[in-house]
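Trainee: any chance you could fold what I've pasted below:
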Amino acid sequence: MSSVEPERLPPLPYGIPYSPTLPRRIQDPQYAHGGQIDADWAKHGKYFGARDAPSGAGGFQIRPLNRPKKDQSLKALLKRKRNDDNDDEWDVQYRLGRPSESVPWIDLVAKWGLQVLDKAGFLNLDLGSPESLLAPQSRYLPKRPQEWRGDAVHPVFRQDMWREVDDVEYLNLKPAILLASALLDDPTTMCVFYALATPSCWEDFIDPNVGLCRRLKVPDSLTEKQQAHTRHSRIGLSRHYSTAIQNWRDKDIRSDYADFFSDILDTARTLPSHIPPNFETNLDSALLRTIVLFAAILVHEFAHAFRMAYFSNPLGVYQDEPWIGDSRFNELGHALMLHILSGIPVANFFKPPLGAPTRTKAQSDAYAPFGVFVMEKWHPWMPAGNGFLQKGIKKDFTSPTTHFPVPQRQLYDYFTEDMWTVKVPRFGLDALRFVKIPEWASHRVPGPNPVEPAEKSAVR
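Mentor: Predicted coordinates for the structure are as follows:
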């Protein structure tokens, strides 16, 4: 299988190489002399390996791990020698597909494998820590009331707003709190909260399934007066993120942080042949993923708290939360993240096997050992019911669900001085929106049954 030739194509963001070219049809791996079948890369990735493209310009080649025995005649050997790039007997450097057979993995990992994702820049980068984890600051900071203008932490995230959080734990959370503050205290985000609290921005409509609904008409911008903040709220969250950050801070004196990465591989029953190099020692990249994911949770949960305080729903006539845009499900936290960052960040994960500790999934979400992806449809292919609009159901049921891996370099740049002193003041939150690289996406294509599209769905 020939490789992409990146030197003839425009460069991808953050220096990401082009992905391996995956065929739509492959020889059935279940049978030695089987015919061609449609590839489902969540199932068939494990049958393929990859290497760096020989051109040296980036990108990958792939080949099946098992091929029929080659013609060893002198004529065939001479032909292969003349065209080394097409020789399908090269050594595999990276394994595609699920890192273990005994547990289900998220589509992106099941498709590309951990080693390819790592080599491409979606997992660990040897960059160390950014020059400052405390760099984020909001665009609204210079316009705040005088009494709290100098504090980059948003008032709702001050230490006295947290339950039973001591000075050490608050220090651990500070990078995520500053990033969440910068996202929250920005005109792009304020437009949503203004719409929530302003009846003139409410639009009622009737859905044949849900009944009377309300959609927000989010303004594109606000006046100085409209940007004024309102009351505080109290937030209580799980301590898994704080524990992960504390363990990272203590990694030079205790092994708890590194032990987690070793243990999670064992829990997932990961095959040694599928583990990226230095997975258990390159630990700074995972810290940045933890901080970004926790910041997103803070903003998400604050959206719900704000809605409960300000969004009018007399006598329970409407759904608890409003709709934003063309979403079929009124989940305000997800809708806000989609509005300000173009996607909802999620840690790549596997389904823990029977007998695994109950905290396995929650810890994986906090430590994010396998990278991060963003999604746009957070409840794909859901039927009408339980708060889902009838409108838009056909489009939902016929379109794929897509996951994009997040370049680790983008997360690193969130904590650089240049991002907050140059790029955000110039471009606003557009500078932070998640980069979506189509070449690296996984698409779960709905199955043939329009009533149950998840049945026989496949990853492309």
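Trainee: alpha carbons only for contacts and neighbour counts from here, please
Mentor: Will do.
Trainee: run the chain-centre distance for the helix or strand encompassing His44.
Mentor: For His44, the host element (DSSP states H and E) is helix 41-44. Offset of helix 41-44 from its chain centre (CA atoms, centre = their mean, to the nearest Å): 20 Å.
Trainee: run this one through as well so I can compare:
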Amino acid sequence: MGDSDVSMSGVEPDDGLLAYGIPYPPALDDTITFSDGSAEPPDWEIYAKYYGARFKPGGNVFDVRLINFNDPSGEGKYFEEDWPYEYQLGAPDDRPDGWDPPIQKWGLKLLDAAGFINNPTQEAVSYMAPYGKWAPERQKYDLSRENVHPVFRCAMWPNISQLEYAAIMPALLLATAYLDDPKTLCLFHAISAPSSQMTLFRDEKLGYCQRVQIPVTLSEIEQKAVFDKMVAMREYTTFNWADDEGPDTVHAIAWTSPRLDAKRRYIPASGPFTRKTDIYMSTHILHVMSLMPIKAYPFFDTQFAEEILDMAGVADERKPRDFDLISAQMRTAYMFAATLVHEFAHAFCKAYFERPDTKPAQPNEPWLADNRNNELGHAVILQILGGIPGLNTLYRIPMSSAEVIKQWNYVPFGIHFREPWDMWAKTSKFQQVISEGAAEANDKTCTFYPIAQRQIQSMYAKETWDEVSRYGLDAIKLTKIPEWAAHVVPGETGNYTLR
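Mentor: As a prediction, the model looks like this:
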């Protein structure tokens, strides 16, 4: 496409700040007009790179204009009055394949300038701040009075040193706060309920399936019973460090494996047809978390991020500003906390959900809420956070799966969540997806919402947990900033358009 083939016009958004101090994005048009007079909705995966932005002087919004790549001055101007642009939109290497949609649309440098990647702060970070709404009740039953939930304590981590355990404390406290909530107790009460209390339905491909019934509230006795089941998990599972290669050579940041006896049989947990497990976490997470208190060694994240950008051939002028160590570390702690609860949910389910070893095999786990996918770890995090945090990553051949997984540990380029979360999921050994309505489900628009870095950092602010004590988990739900959303729209031929 030639530079002069596109024209744009649009209405600027009102000045003002969005949630967490995020400015308004560049006002992109709903249609673009070509030189022959035709117009169509733009596919920003293709056309975003033709636009440049700057932060509007004296405002709270980004200006946007077309870039003239034939301008001999190198300033991309069409007219003398065109202002110098600071941020070129689109994939930072002009190859959108491999980048996640928020980066394909806005570019790394603009996302960073808006506050979705780095948020340097001189304020002291209180990693001890997370404190769940149900924590006072839990500590009444927990004679140790420790802040960390019994299922995350040091005894649950074979071969971990005290120094390493202290290093992962920020994530442990955040994961504890997630478990220490009445709503979370309702979830685990439902997951551990007898099969007779679940809804039975039949899928044409999966056979008979079960869906849990989540109560709105629990009595004090029921809450104590769920807590006791959680504590019993100290006998049914462990947390371990491992390289990224999980079962069946699948690369993963974490996984939960059934424990087998000498004859390769499942070892029962709470009763017949249940299973003891072992949870494995990537050693890269430990490496990152171990460096969190050490501000003098920022190379671990900065160097890794630079390697990814250099491998993609990203020019210096398209790179974000210097990566902020604290911002990256807090993203790692945030993602690690979600991973801890995710994997604990799998282990808890295997310990209490009765699943006979039949042929054909029954679904691994029950379904939660109205999800099509029974990936229980994701379903639990969705209930707790209102979305499933995922990373802005680059995956492109010849990158290995291990290199992509490493990005999940170092979290260099920010976080997003998407809705629907499971629209492209397919049945595999690790998850089952309801076949009914699959075509309709996969024909929906999938929206990616970048998460403000300030929201991630707010998870370690005392004020946030004061709000949680009053309002519960609603106070920490992932915040949608629709103005910055990237919409992936399915087309008639199976292709997708980025809006």
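Trainee: returning to what we had before: so which bit of the second structure is the following helix or strand past the helix holding His44 of the first structure matched to?
Mentor: For helix 41-44 of the first structure, the following helix or strand on the C-terminal side (DSSP H and E) is strand 48-52. With TM-score structural alignment applied, strand 48-52 of the first structure matches the range 51-55 in the second structure.
Trainee: now that stretch on the first structure. Mean distance?
Mentor: Compared with the first structure after fitting, stretch 51-55 of the second structure deviates on average by 1.2 Å (mean CA distance after the TM-score superposition for the first structure).
Trainee: just the buried residues of that stretch, please?
Mentor: 51-55 (16 or more other CA atoms under 10 Å).
Trainee: with adjacent residues omitted, what lies nearest to the residue nearest the centre of the second structure?
Mentor: Residue closest to the average C-alpha location in the second structure (CA atoms, centre = their mean): Pro389, at 1.7 Å. Nearest non-adjacent residue to Pro389 of the second structure, counting by CA to CA, 6 or more residues apart in numbering: Phe417, 4.8 Å away.
Trainee: what's the answer for Phe122 of the first structure, then?
Mentor: Pro407 (4.6 Å).
Trainee: give me the neighbour count for the counterpart of the one you found in the second structure.
Mentor: Using TM-score structural alignment, the partner of Pro407 of the first structure in the second structure is Ala452. The number of residues packed near Ala452 of the second structure is 27, by other CA atoms under 10 Å.
Trainee: what of Tyr140 of the first structure?
Mentor: Applying other CA under 10 Å, we find 17 residues neighbouring Tyr140 of the first structure.
Trainee: OK, contacts around Met230 of the second structure?
Mentor: Listed by CA atoms under 8 Å, 6 or more residues apart in numbering, the contact set of Met230 of the second structure reads 151, 348.
Trainee: now the equivalent of Ile434 of the second structure over in the first structure: how far from Asp118 of the first structure?
Mentor: Mapped onto the first structure by TM-score structural alignment, Ile434 of the second structure lines up with Leu389. Leu389 of the first structure sits 39 Å away from Asp118 of the first structure, going by CA to CA, to the nearest Å.
Trainee: returning to that earlier point: counterpart of the residue nearest to the centre of the second structure over in the first structure?
Mentor: Using TM-score structural alignment, the partner of Pro389 of the second structure in the first structure is Pro345.
Trainee: tell me the secondary structure for that match?
Mentor: Under DSSP: H, G, I helix; E, B strand; the rest coil, Pro345 of the first structure falls in the strand class.
Trainee: confirm for me that it is in contact with Ile291.
Mentor: No. The pair Pro345 of the first structure / Ile291 is not scored as a contact, 11.6 Å apart, by CA atoms under 8 Å.
Trainee: no further queries at this time; thank you.
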